[in-house]
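A.B. asks: Quick check, what structure comes out for this input:
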Amino acid sequence: MTLSLVLAALWGLAANIIALLPSRDHHWRSAYALIAVGIPIVGYVTWQNGPWVGLAVLVAGMSVLRWPVIYLFRWLRTRVSGGAAR
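C.D. replies: You can find the predicted model right below:
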């Protein structure tokens, strides 16, 4: 197992431990920190193991941080549609 995959596994373990802890802001600050740390890890995994493994790690990270991803897609949809509400 390469160093990048070990780092990705540790990121996933840290994300799950953070999810177990109580939070007043519903883990949004932790999500921002996990995103900031996770993006370089996904790049490192892709560089060391190839695009398919990098894509798998990206999808795994998106499943852990699903609410920030959902809000990002909602924001992008309103930007693309010109702000018209559905």
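
A.B. asks: can we go C-alpha only for contacts and neighbour counts from here?
C.D. replies: Noted.

A.B. asks: Could you list every helix and strand in contact with the helix ranked longest in the chain?
C.D. replies: Among the segments of the chain that qualify as a helix by DSSP state H, the longest is helix 28-49. In terms of contact count using 3 or more CA pairs under 8 Å, 6 or more residues apart in numbering; DSSP states H and E, helix 28-49 is assigned the packing partners helix 3-20, helix 51-64.

A.B. asks: between that helix and helix 3-20, what angle do the directions make?
C.D. replies: Taking axes from the mean of the first three to the mean of the last three CA atoms, to 10 degrees, one finds that helix 28-49 is oriented at 160 degrees with respect to helix 3-20.

A.B. asks: one more to put side by side:
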Amino acid sequence: MSLSLILAFLWAIAANVLAMIPSHDNHWRRAYALIAVGVPILGYVTYQNGPWIGLAVLLGGMSLLRWPVIYLGRWMRRNVGNKDADA
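C.D. replies: Purely as a prediction, here's the structure:
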């Protein structure tokens, strides 16, 4: 197993452990930190193992951090999707 996949698995374990610990801000600070650490790991996985494995790791990370992805989708739909309706 490559070093990048080991780092990705450690990131996933850390994300699960951090999700189990109570938080006052609904885990948003931890999510931002996990995103900041996870993006370079995702790039490293994609570089070392190819785009299909990188896509699988991306989908796994999105399943762990689903609420930031949901809020990003809502924000994009609200801000980007309504440009045609304004014209």
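
A.B. asks: Which among the helices and strands packed on helix 28-49 of structure 1 is found nearest to Leu72 of structure 1?
C.D. replies: Nearest to Leu72 of structure 1 among these is helix 51-64; the distance by CA to CA comes to 11.3 Å.

A.B. asks: To which residue of structure 1 is Tyr44 of structure 2 aligned?
C.D. replies: Structural alignment places Tyr44 of structure 2 opposite Tyr44 in structure 1 (criterion: TM-score structural alignment).

A.B. asks: any idea how far its match is from Leu5 of structure 1?
C.D. replies: Counting by CA to CA, to the nearest Å, the gap from Tyr44 of structure 1 to Leu5 of structure 1 is 9 Å.

A.B. asks: Next: Ile39 of structure 1.
C.D. replies: For Ile39 of structure 1, the distance to Leu5 of structure 1 under the criterion CA to CA works out to 13 Å.

A.B. asks: ok, now Gly54 of structure 1?
C.D. replies: For Gly54 of structure 1, the distance to Leu5 of structure 1 under the criterion CA to CA works out to 9 Å.

A.B. asks: Could you tell me which residues touch both of these two?
C.D. replies: Common neighbours of Gly54 of structure 1 and Leu5, using CA atoms under 8 Å, 6 or more residues apart in numbering, are Val45.

A.B. asks: if we can go back for a sec, run a quick neighbour tally on the match of Tyr44 of structure 2.
C.D. replies: Residues near Tyr44 of structure 1, counting by other CA atoms under 10 Å, number 18.

A.B. asks: Sweet, I'm off.
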